[in-house]
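Q: give me a model of this one.
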Amino acid sequence: MTGAAQVLAEPEPGGVIDLNADLGEGFGRWTLTDDEALLSVVTSANVACGFHAGDPVTMRRVCELAAERGVRIGAQVSYRDLAGFGRRAMDVPSDELAAEVAYQIGALEVFARAAGSRVAYVKPHGALYNRTVADAEQAAAVVAGVRMAGGDLPVLGLPGSALLAEAERRQLRSVAEAFADRAYTAHGTLASRREPGAVIHEPDAVVARSVAMVTRGAVTALTGESVPVGARSLCLHGDTPGAARLAGRVRDELRRAGVKLEAFA
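A: Now for the predicted structure:
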């Protein structure tokens, strides 16, 4: 992460934002996210592709629901880590990681097309997302996997990250995102989930932070600094209690602030 200097220009009140959420995060008889409720709020769906969560039946169902509601479908690619929900640090050789990213995108594309839609973008999940903020080699492997999957899909990631820089270098569209319920460091990175306060649980705080990030392009870091977070998409985590209700509140407050909700892809 090279810091705040590389973020996009700050959005102005009355701007445009995409709302994305992680969906399909279950497998077999185990479910986690309220996919149907969240799909009535978000404009983009990051669908788990079977490596950190998800299975063929779940992927197909979420793609069908997303297509019915006009929600863009994104491949949420991950390290192969079902037991750790994709949040454990792993060392995967670049060629292997690129192939696994392409594999996940291809699997989701089958179900997206069967539902009358398509995979519209790619977003890494969990440990892979965090690793590609600063690790240029792993970032390059993810982008190589996107290219291997046969398209020029946009890549969603943290502003200033190695991932977005590599996507641009490979002539893919890079899309910066902010996080409604995650704490930031003074450098504009996400605070580690191991740190106290890394996840914002108070609904009013999540709503207020979301509006501030979208309309003022800034958020207060854990250490008190104001950090620029210009972004085209806002992530609303789907695996927190009451996620759909909270996402609805964020959507409504953004609209009251004059913000237009529109998918980037």
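
Q: please make it C-alpha for all contacts and neighbour counts, starting now.
A: Fine.

Q: max-length strand in this structure?
A: If you go by DSSP state E, the chain has its longest strand at strand 16-23.

Q: what packs against the very next helix or strand once past that one?
A: The element immediately downstream of strand 16-23 (helix or strand, assigned by DSSP states H and E) is helix 35-38. Contact here means 3 or more C-alpha pairs under 8 Å, 6 or more residues apart in numbering; DSSP states H and E; on that basis helix 35-38 packs against helix 56-69, helix 243-256.

Q: could you dump those to JSON lines with distance to His237 and mean neighbour count?
A: Converted to JSON lines, those look like this (distance: least, C-alpha to C-alpha, whole Å; neighbours: other C-alpha atoms under 10 Å):
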{"stretch": "helix 56-69", "distance to His237": "16", "mean neighbour count": "20"}
{"stretch": "helix 243-256", "distance to His237": "7", "mean neighbour count": "19"}
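
Q: for Leu236, find the nearest of those.
A: helix 243-256 (6.5 Å; C-alpha to C-alpha).

Q: and that closest one, what other elements does it pack with?
A: So helix 243-256, by 3+ C-alpha pairs under 8 Å, 6+ apart, packs with helix 35-38, helix 203-216, strand 260-261.

Q: I'd like the ones you listed as CSV, with distance to Gln138 and mean neighbour count appended.
A: Formatted as CSV, the helices and strands packed on helix 243-256 follow (distance: least, C-alpha to C-alpha, whole Å; neighbours: other C-alpha under 10 Å):
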stretch, distance to Gln138, mean neighbour count
helix 35-38, 30, 20
helix 203-216, 28, 20
strand 260-261, 32, 17
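
Q: how about the helices in this structure?
A: Taking DSSP state H as the test, the helices found in the chain are 35-38, 56-69, 94-114, 126-134, 136-148, 162-169, 203-216, 243-256.

Q: second input sequence below; structure requested for side-by-side comparison:
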Amino acid sequence: MLLNCDLGESYGPWRMGMDAHVMPHIDLANIACGFHGGDPLTLAETLALAREHGVSVGAHPAYPDLVGFGRRSMNLSREELIATLRYQVAALDGMAACAGLALDYVKPHGALYNDMMRDAVIRDAVLTALAGFHRPLRLMLLATAAADTHREEAARHGVELLFEAFADRCYDDEGHLLSRREPGAVHGRERMLEQVESLVGDRAVTTASGRRLPLEAETLCVHGDNEEGVRAIREIRERVGERAPTAGA
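A: As a prediction, the model looks like this:
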């Protein structure tokens, strides 16, 4: 199973994450495009790190919400959302080409990701944005019990999907992540590692209600915002296995 991580989210003098420490241990780097985090120099530096370590790169676009770090939903029109996505993806696509890399996929960030998973209208706008891009790009989204429906939607647009699961988050019975406001929504170290082993070995998680839920995930999202997160990524890497060659690197 491939490991993916949100990176390149620093902005000006404000630093976010430990990108240089994370990059050697992951397969896919979801790179911020400037609307929730990231600036041109940070993008260039993050792409250089990805190239150095042979990591595939994806765009991590968001609502235009720099102050709120992309964690607030915004009521954009369909046309505005499509243009907003293409603008961000095109920026990273061009920066990646300058670094000798090929952009491989798109993973929306924060509130946009959550809205896409909850709202079919927003999901359709995201798929439309990718379908109209100048070359094919995969869409990363949450592996849930509705995966077959999501595949059918994507197939109508001619977009390939890349399903992900989360190492440190608790799931409900439909495969959605519990709100961080709920008790037990974020796993501690031991429970996180148990979930990783379950996803790798059985392709399933144990939900908050105790149900075993199969999930067809191809990649596992990890977080390297601090030293403890980096240590966790190293442990997850050991359980997942050696890094595999990835496209676009």
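
Q: about what we covered before: make CSV from the helices of structure 1 and add distance to Arg193 of structure 1 to it.
A: Shown next, in CSV, are these (distance: least, C-alpha to C-alpha, whole Å):
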stretch, distance to Arg193 of structure 1
helix 35-38, 23
helix 56-69, 27
helix 94-114, 24
helix 126-134, 10
helix 136-148, 21
helix 162-169, 20
helix 203-216, 16
helix 243-256, 18
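
Q: so which of the ones you listed comes closest to Gly28 of structure 1?
A: Going by C-alpha to C-alpha, the one of these nearest Gly28 of structure 1 is helix 56-69, 8.2 Å.

Q: that closest one vs structure 2, mean deviation?
A: For helix 56-69 of structure 1, the mean distance to aligned residues of structure 2 following superposition is 0.8 Å (mean C-alpha distance after the TM-score superposition for structure 1).

Q: what's the matching range in structure 2 for that helix?
A: Using TM-score structural alignment, the residues of structure 2 aligned to helix 56-69 of structure 1 are 40-53.

Q: chain center to that stretch: distance?
A: Mean-position distance between stretch 40-53 of structure 2 and its chain equals 17 Å (C-alpha atoms, centre = their mean, to the nearest Å).

Q: follow-up on the earlier one: what's the closest of the helices and strands packed on helix 243-256 of structure 1 to Asp135 of structure 1?
A: Across these, Asp135 of structure 1 has its closest neighbour in helix 203-216 (25.8 Å, C-alpha to C-alpha).

Q: what range in structure 2 does that closest one sit on?
A: With TM-score structural alignment as the criterion, helix 203-216 of structure 1 aligns to 189-202.

Q: that stretch vs structure 1 - mean distance after superposition?
A: So stretch 189-202 of structure 2 averages 1.3 Å relative to structure 1 (mean C-alpha distance after the TM-score superposition for structure 1).

Q: pull up the gap between the residue nearest to Glu64 of structure 1 when sequence neighbours are not counted and Arg69 of structure 1, please.
A: Take Glu64 of structure 1 and drop its neighbours on the chain: the residue closest to it by C-alpha to C-alpha, 6 or more residues apart in numbering is Ala115, 5.0 Å away. Separation of Ala115 of structure 1 from Arg69 of structure 1 (C-alpha to C-alpha, to the nearest Å) stands at 11 Å.

Q: one step back: export the helices and strands packed on helix 35-38 of structure 1 to a markdown table and append columns for distance to Gly151 of structure 1.
A: Shown next, in a markdown table, are the helices and strands packed on helix 35-38 of structure 1 (distance: least, C-alpha to C-alpha, whole Å):
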| stretch | distance to Gly151 of structure 1 |
| --- | --- |
| helix 56-69 | 19 |
| helix 243-256 | 31 |
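
Q: so which of those helices comes closest to Arg209 of structure 1?
A: helix 243-256 (9.4 Å).

Q: from the centroid of structure 2, which residue is nearest?
A: Nearest to the mean C-alpha position of structure 2, counting by C-alpha atoms, centre = their mean, stands Lys107 at 4.7 Å.

Q: for that residue, what are its contacts?
A: Lys107 of structure 2 is in contact with Asn30, Gly58, Ala59, His60, Pro61, Tyr113, Leu139, Met140, Leu141, counting by C-alpha atoms under 8 Å, 6 or more residues apart in numbering.

Q: repeat for Arg131 of structure 1
A: By C-alpha under 8 Å, 6+ apart, the neighbours of Arg131 of structure 1 are Gln138, Ala139.

Q: now check it against structure 2: what is it aligned to?
A: Residue pairing (TM-score structural alignment): Arg131 of structure 1 is matched to Asp115 of structure 2.

Q: what's the separation between that match and Gly70 of structure 2?
A: From Asp115 of structure 2 over to Gly70 of structure 2 the distance is 12 Å, taken as C-alpha to C-alpha.

Q: ok, residues contacting stretch 146-156 of structure 2?
A: With contact meaning C-alpha under 8 Å, 6+ apart, stretch 146-156 of structure 2 is reached by Asp124, Leu127, Glu160, Leu161, Glu174, Glu216.

Q: quick one: map the second one onto structure 1.
A: In other words, Leu127 of structure 2. Under the alignment (TM-score structural alignment), Leu127 of structure 2 pairs with Val143 of structure 1.

Q: the fourth one now?
A: Aligned by TM-score structural alignment, Leu161 of structure 2 pairs with Ser174 of structure 1.

Q: same deal with Gly17 of structure 2?
A: That one, Gly17 of structure 2, aligns with Thr33 by TM-score structural alignment.

Q: hang on, the earlier thing: looking at it, the match of Leu161 of structure 2 is touching Pro154, isn't it?
A: Yes - if you go by C-alpha atoms under 8 Å, Ser174 of structure 1 and Pro154 touch, sitting 5.8 Å apart.

Q: spatially nearest residue to the alignment partner in structure 1 of Leu101 of structure 2 (excluding sequence neighbours)?
A: Using TM-score structural alignment as the criterion, Leu101 of structure 2 maps onto Ser117 of structure 1. Of all residues not flanking Ser117 of structure 1 in the chain, Ala67 sits nearest, at 5.9 Å (C-alpha to C-alpha, 6+ apart).

Q: great, nothing more from me.
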